[in-house]
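A.B. asks: Next come a sequence and a model predicted from it.
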Amino acid sequence: DFARGPKYGDAAHIIVSQQRFIATMQGRTATFSTFSDAHFDEATFEGQLTGDRMSLTNVWHWILKLKARFLSGSYAEALAAADKAKPLLSAVALMLELLDYFYYTALTVAACYENASADDQSKWRDLLTAHREQLREWAENNPPTFADKHALVSAEISRLERRDADAMRLYEDAIRSAREHGFVQNEGLAHELAARFYASRGFKTIAHAYLRNAKSCYLRWGAEGKVRQLEEIHPQLREDHAPPSPTATFGATVEQLDIGAVVKASQAISGEIVLDRLIETLMTIALEHAGAERGLLILLRGDTLLIEAEAQTDHKTVEVKLRQSTVTPAELPESILHTVIRTRQSVILDDASTQNPFSADEYIRQKRARSILCLPLMKQAKLVGTLYLENNLAPHVFTPARLAVLNLLSSQAAISLENTRLYRDLQEREAKIRRLVDSNVIGIVMTDFEGRILEANDAFLEMTGFDREDLASGRIRWTEMTPAEWSDVSQRAVAQLRAAGSCEPFEKEYFRKDGSRVPVLVGAAAFEGRDEGVSYVLDLTERKRAQEALQKAEAELAHVTRVTTVGALTAAIAHEIKQPIAATVTNASAGMHWLSAQPPDLEEARQAFGRIIRDGNRAAEVIGRIRSLVKKMPPRREPLDINQVVLEVSAMIQGELQRNRVQLQTQLARDLPEVLGDRVQLQQMILNLILNAVEAMSGVADRPRELVVGSGASDSDVFVEVRDSGPGLDATNLGRLFDSFYTTKPNGMGMGLSISRSIVEAHGGRLVATQNVPHGAVFRFTLPTGGREVSTSSSSAAEQRSANASR
């Protein structure tokens, strides 16, 4: 009923398909060749499996129908179901239902092959080969799960190819593998097909033996409908009362049981999906059908055995107490429990008061129990838990008929317990997701790939300015909310979702309802089997504002750094400007003198005035270089001669070098290729490196203060090195040298080298520092030549920082 709600319609259809398959196998449908009964119409149900249903819902039903019709011998219907399932297989690409499709389609084709037309046989030969190869690949990777299926399909192909010796061996391989790994239904099917093979070859006695084994397996599987079909086709099976096989745990036949009571009990157990109610139902039914006075349900939680429930009866009512406690010798005979867990077989003591293998158990001695039964709860080959029952009043309480009922019910109980666990996990996950959605910490929106918005939480609606009415109307579509320049990014994300089921988080913008834009970070995952998915949307508005504020602060800091640097050069700049001004005054006086002569010496005056013009231009150049460094300008990339940039900076700092008694040598390589860069940024960086070197050598008194600025080329880069003879670098802090705000200067801000590295990286280059030999440090930066593009992925952040540095 829960699954039939508006949110889980597809899940309800899947559950119904499974229930109808089980009902068919148990013989509770109108015939063994239909899912229909008095309360269910197969054709009506299949009419609802339209294209707007989840592909998973539809393919699950058709594969179950393929399986059921093959087992009933309705091969034409099985083939039709396989054809309907085939185009939908991507929905079960990672599920075991895909195995059932390959397995039962191959077996159905093999069953029909000999009576088919030549065209069908030609087509089916390719199909059988392809399906066998797929099963072989799976079997090589996981033999316990797939080996018996591969062996049985291979046996059928050998039968068709008249390779009888191979077929006999492969049928036995399939039977053995299925038995060893707990696939009792597949063991029964392998016996049945082997019987059909031997009968076709005239070995009636051998065929009958295989049929008896097939019936025994189907009985243990609980497939009473399949057993009745076998007995109708082979009446001699009704006369057989073969003893149970070594792995059987009951001795009563289906005919000895109250089928109606068993079916009712099984339905009651399978109908519960809430764990507590399932446990109460299971324990009540177990005590009522077994004649027990007391019972314990013990389940495996990881590697720990826990008593989940205790039931007791006063012969009128059954009282079930839910609990979770560890197993102790005071609760039950531990030796019996451990035997059941180890062997995966039931243990029954008709009279525990008589001598038996467990007589020494402390519980049996103290409680004086009479009838004891402990059953394993198995789901395929997996132990889920155990059911312990006892009656302290009478011996021989657990008769073969009661034991048969309990074994049938225990199989259903194991399945239901596992299903309730899965359902509980699903509820917990759904609750966590719902809390995440309702917490509105982040925007969450469910969409399809075509643009529809199916559901969204309040955070997403508030972020985009829409409301619930807009959402319900279907007027908002994520494709229309996406600006044109972001469409390619969104479509690439959709392609990733289709291919991989998820996409890498990406930035984009949405149009808000009022036409404004909101920057967002989007991550998404697709729903399996559907062209729909869920997206997690983070509003980046505040982050963008913070980034802009940070960029503005960085720009101001870079500007301050340049102004501070120029301030430190005040004396040198004054010297640079004073020289041409003094020369201008001298030449002006000389010019006046030559003009005052009699007669005036015009040639000398002309030369004096030429020198005035030269010195004026020289002063203007100095002032221009200072202005370009100090004022805020947007970055401008242009082809540059790096040597010329070095010489411009060298000319600017001549006075500073003389004042600090530093000898400058330039070792500039000739004919270097041009670099693409911003002249002001590169000047700022080189100036900073040279001034750092000058300051580092200020305390050197025992050797010359030598500064070498060199350039050169390597591969497709040009490089510039600044070498000094100062005290060198502290090796312990070398890794922090370019960190913001790290400085070794008493009055330093720690931004110069950080900004310098940002400038270099924005130009696609690298800045490194090493020790000079024998004294000092070397700062070397490389820049790509003008013909090589800068990688945007590696330098975009630095590009922004360096752009700020120019403002």
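C.D. replies: Nice, I can see it. Residues are numbered from 1 along each chain as shown.
A.B. asks: When you work out contacts or count neighbours from here on, use the C-alpha atoms and nothing else.
C.D. replies: Fine.
A.B. asks: Pull out the buried residues from stretch 490-500.
C.D. replies: Ser490, Ala493, Val494, Gln496, Leu497, Arg498 (16 or more other Cα atoms under 10 Å).
A.B. asks: Secondary structure and distance to Asn457 for the residues you listed - can I get that in CSV?
C.D. replies: Shown next, in CSV, are the buried residues of stretch 490-500 (DSSP: H, G, I helix; E, B strand; the rest coil; distance: Cα to Cα, whole Å):
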residue, secondary structure, distance to Asn457
Ser490, helix, 21
Ala493, helix, 21
Val494, helix, 21
Gln496, helix, 24
Leu497, helix, 21
Arg498, helix, 24
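A.B. asks: So which of the residues you listed is the closest to Ser72?
C.D. replies: Nearest to Ser72 among those is Arg498, at 38.3 Å by Cα to Cα.
A.B. asks: does the closest one really touch Ala525, like I thought?
C.D. replies: No: counting by Cα atoms under 8 Å, Arg498 does not reach Ala525; the two are 9.5 Å apart.
A.B. asks: In a strand, Phe250, correct?
C.D. replies: No: read with DSSP: H, G, I helix; E, B strand; the rest coil, Phe250 is coil and lies in no strand.
A.B. asks: List the contacts of it.
C.D. replies: Pro244, Pro400, Ala401, Leu403, Ala404, Asn407 (Cα atoms under 8 Å, 6 or more residues apart in numbering).
A.B. asks: Closest one to Ile573 out of the residues you listed, please.
C.D. replies: Nearest to Ile573 among the contacts of Phe250 is Asn407, at 101.4 Å by Cα to Cα.
A.B. asks: and the gap between that closest one and Ala414?
C.D. replies: 11 Å (Cα to Cα, to the nearest Å).
A.B. asks: hmm, back to that, tell me the one of the contacts of Phe250 nearest Thr108?
C.D. replies: Among the contacts of Phe250, and counting by Cα to Cα, the member closest to Thr108 is Pro244, at 30.1 Å.
A.B. asks: Presented hereafter is structure B, for comparison with structure A:
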Amino acid sequence: QEEALAYELAAKFYLARGMEEFAQLYMLKAHYSYICWGAKAKVKDLEQKYPQFFTKRSAIPPKTTTTTSSTDSKTSAEFDLTSVIKASQTLSGEIMLETLLGKMMKLVIENAGAQTGYLILEKNGQWVIEASGTIASDEVQILHSVPIETVSGSSDTPMVANAIVNYVVRTQESVVLNDATHEGNFTRAPYILRQQPKSVLCAPLINQGKLIGILYLENNLTTGAFTPDRLEVLNVLSSQAAISIENAKLYAEVRESEAKLMQFLEALPVGVSVHDATGRVSYANPTSDRLMGKGVISEATPEQLSQVYQVYIEGTEQLYPTEQLPTLRALKGESVTVEDIEVHQEGKIVPLEVRSIPVCDDQGNIIYAINAFQDITERKQAQKVLADYNRTLEQQVQERTLELKKEIVERKRAEEAANVANHAKSTFLANMSHELRSPLNAILGFSQLMSRTPTLTPEDKENLRIIARSGEHLLTLINQVLDLSKIEAGRITLNATSFDLYQLLDDLEDMFQLKADNKQLQLLFELAPNVPRYMQTDEVKLR
């Protein structure tokens, strides 16, 4: 009862949207279901309300180009509705493409009155033959995308009439040739001339206005093989075939995508697990199995996850709290990352980084939690090494800081001692200068007085000059000693003047001659000829 009502509602739905092919298909299914139910009044009601769906149709939509012959053929008033609906249901229940193609070719050839049949689909922009069958064999050949131009066997003739197929592709109109070699627009086509087929049917399979495929049928025994009744049957089957092929293709694409996704997940070096809304594990990739030490245990409840998989808080023997597990937090809407999880395997502890995110349906309800986790043993070891190094470095810095503090204290003490010594030195030099200047000034004074004596011999005068020069030189030395403090402070300056170098050397000779005479030594001064007489420098400091 529910099935009949569902078919009727589906038919009304498609009819309201102008999709009469689908509406007819589901209305026929509803009609058959009401017959099986015994609802005769409902059957009659459908036939009265929708007579267009229960009368013979002479063509396959959307348009049909038909060439008739004078061959007399007898057709039945009504086709076997029950058989057609069963055949349609057979197609609608199949989602595996190859199986669908096999069943479809059998049903089409049996119900359309064809000897041979081909199913042509589009692949990568090219129309190719995917399946073929004959009335003489129960087996359908799945040809796996043979181009329609491919020749058949040892002959040089294609398997189908390309001109007719291309016409149907271009116009999306059906072509029915009751006598292909004598009537119609394709009598001069190379295929028709060579193969001499009698009856040809080429029909588009259309779903929601899109060309899905093409049925190509031939009967080489009789003309007018494709009668209106058989065309009506083929019309119903074609509508369902277009839907089923599209669904099977989509299913194949989904399976291919799933297979690729599984390959990616299987190859990932990161563990991936999926938990349903109750927290139970529904999928885990091989890396996950290896990291967790075991595979999917679907019967484990959320409260048992930590115990079953031996999940502990890092560095402890405490099981990870259930409410803090990343999976359960994700199922509450959080996107979470943790690094404080350890899995205890036999003789081995594996630290993990776990990232968990919720997955929602179209209504925003959380239906899954996905975990991605990886072994971070090396990271933890590196962090430990870094922490140890930081502690060592910090200790070394502290020790070095103490050493620097000690050095600063010692340097300060040394500076203070040096300042004391410098002060003492300055005091000493000042005192020494005073003590030396007093007798030296007396000597210089007396030498000046003695030089004024008129009775002095030339030798005495020379000796007095030597005494005066030596005294003045000694006084200069005393001044230079006092300049040491200026030198240490970096404040000493040079007073460069031009002076007589030869005179300086003569004075030095006079000074050292007395010492040489006292020690009975012979003093010789030799002046190189290239020594200049005058120089530009500080004469006082040079002396």
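C.D. replies: Sure, I can see it. For clarity, every value in this text was computed on a predicted model and none was experimentally measured.
A.B. asks: Could you work out the most separated pair of the buried residues of stretch 490-500 of the first structure?
C.D. replies: Ser490 and Arg498 (12.6 Å).
A.B. asks: what about Ser438 of the second structure, neighbour count?
C.D. replies: Residues near Ser438 of the second structure, counting by other Cα atoms under 10 Å, number 10.
A.B. asks: Over to Tyr104 of the first structure?
C.D. replies: Tyr104 of the first structure: 25 neighbours (other Cα under 10 Å).
A.B. asks: Can you tell me the element the residue lying closest to it once chain neighbours are set aside falls in?
C.D. replies: Nearest residue to Tyr104 of the first structure, sequence neighbours excluded (Cα to Cα, 6 or more residues apart in numbering): Lys67, at 6.0 Å. Using DSSP states H and E, Lys67 of the first structure maps to helix 55-72.
A.B. asks: Distance from the helix or strand following that helix to the middle of the chain?
C.D. replies: Beyond helix 55-72 of the first structure in the direction of the C-terminus, DSSP H and E gives the next helix or strand as helix 75-85. In terms of Cα atoms, centre = their mean, to the nearest Å, the centre of helix 75-85 of the first structure is found 35 Å from the chain centre.
A.B. asks: With stretch 354-367 of the first structure instead?
C.D. replies: 53 Å.
A.B. asks: whereabouts in the second structure does it align?
C.D. replies: Matched against the second structure by TM-score structural alignment, stretch 354-367 of the first structure falls on residues 182-195.
A.B. asks: what's the offset of the longest helix along the second structure from the middle of its chain?
C.D. replies: Using DSSP state H, we find that the single longest helix of the second structure is helix 377-450. Taking Cα atoms, centre = their mean, the mean C-alpha location of helix 377-450 of the second structure is offset from the chain mean by 62 Å.
A.B. asks: list the helices and strands it packs on?
C.D. replies: strand 348-360, helix 458-482 (3 or more Cα pairs under 8 Å, 6 or more residues apart in numbering; DSSP states H and E).
A.B. asks: Output those in a markdown table; the columns should cover mean neighbour count and distance to Phe428 of the second structure.
C.D. replies: Below are those laid out as a markdown table (neighbours: other Cα atoms under 10 Å; distance: least, Cα to Cα, whole Å):
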| stretch | mean neighbour count | distance to Phe428 of the second structure |
| --- | --- | --- |
| strand 348-360 | 20 | 77 |
| helix 458-482 | 16 | 10 |
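A.B. asks: would TSV of the ones you listed with distance to Gln48 of the second structure be doable?
C.D. replies: Below are those laid out as TSV (distance: least, Cα to Cα, whole Å):
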stretch	distance to Gln48 of the second structure
strand 348-360	48
helix 458-482	140
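A.B. asks: count of residues packed around Leu219 of the first structure?
C.D. replies: Neighbour count for Leu219 of the first structure, taken as other Cα under 10 Å: 22.
A.B. asks: in what helix or strand does it lie?
C.D. replies: With DSSP H and E as criterion, Leu219 of the first structure is part of helix 204-221.
A.B. asks: So what touches that helix?
C.D. replies: For helix 204-221 of the first structure, contacts defined as Cα under 8 Å, 6+ apart pick out 184-185, 187-192, 194-199, 224, 226-227, 230, 237, 240, 242, 244-245, 248, 254, 408.
A.B. asks: Tell me the buried residues within the residues you listed.
C.D. replies: Here, 16+ other Cα under 10 Å leaves 184-185, 187-192, 194-198, 224, 226-227, 230, 237, 244, 248, 254, 408 buried among those.
A.B. asks: all strands of the stretch 201-350 of the second structure, in order?
C.D. replies: Ranges of strands in the stretch 201-350 of the second structure, per DSSP state E, counting those that start in this stretch, are 210-219, 271-276, 281-284, 311-313, 336-345, 348-360.
A.B. asks: how much does the longest one deviate in direction from strand 336-345?
C.D. replies: With axes from the mean of the first three to the mean of the last three Cα atoms, to 10 degrees as the criterion, the two stretches strand 348-360 of the second structure and strand 336-345 enclose an angle of 140 degrees.
A.B. asks: what residues does the following helix or strand past strand 348-360 of the second structure touch?
C.D. replies: Downstream of strand 348-360 of the second structure, the first helix or strand assigned by DSSP H and E is strand 366-375. Applying Cα under 8 Å, 6+ apart, the contact partners of strand 366-375 of the second structure are 269-277, 279, 288, 291, 326-328, 330-333, 350-361.
A.B. asks: so stretch 605-613 of the first structure matches what in the second structure?
C.D. replies: Against the second structure, stretch 605-613 of the first structure falls on no residues (TM-score structural alignment).
A.B. asks: If we go by neighbour counts, what in that stretch is buried?
C.D. replies: For stretch 605-613 of the first structure, burial by neighbour count (16+ other Cα under 10 Å) applies to Ala605, Ala608, Phe609, Arg611, Ile612.
A.B. asks: What helix or strand is the first one located in?
C.D. replies: Secondary structure from DSSP H and E places Ala605 of the first structure in helix 602-630.
A.B. asks: so who does the closest residue to Leu444 of the second structure other than its chain neighbours touch?
C.D. replies: The shortest distance from Leu444 of the second structure to any non-neighbouring residue, by Cα to Cα, 6+ apart, is to Ala468 (5.8 Å). Going by Cα under 8 Å, 6+ apart, Ala468 of the second structure touches Leu444, Ser447, Gln448.
A.B. asks: Check the alignment and tell me where Ala468 of the second structure lands in the first structure.
C.D. replies: Here Ala468 of the second structure stays unmatched in the first structure, going by TM-score structural alignment.
A.B. asks: State the distance from Ala468 of the second structure to Glu509 of the second structure.
C.D. replies: Taking Cα to Cα, one finds Ala468 of the second structure at 15 Å from Glu509 of the second structure.
A.B. asks: Then Ile142 of the second structure?
C.D. replies: With Cα to Cα as the criterion, Ile142 of the second structure and Glu509 of the second structure are 130 Å apart.
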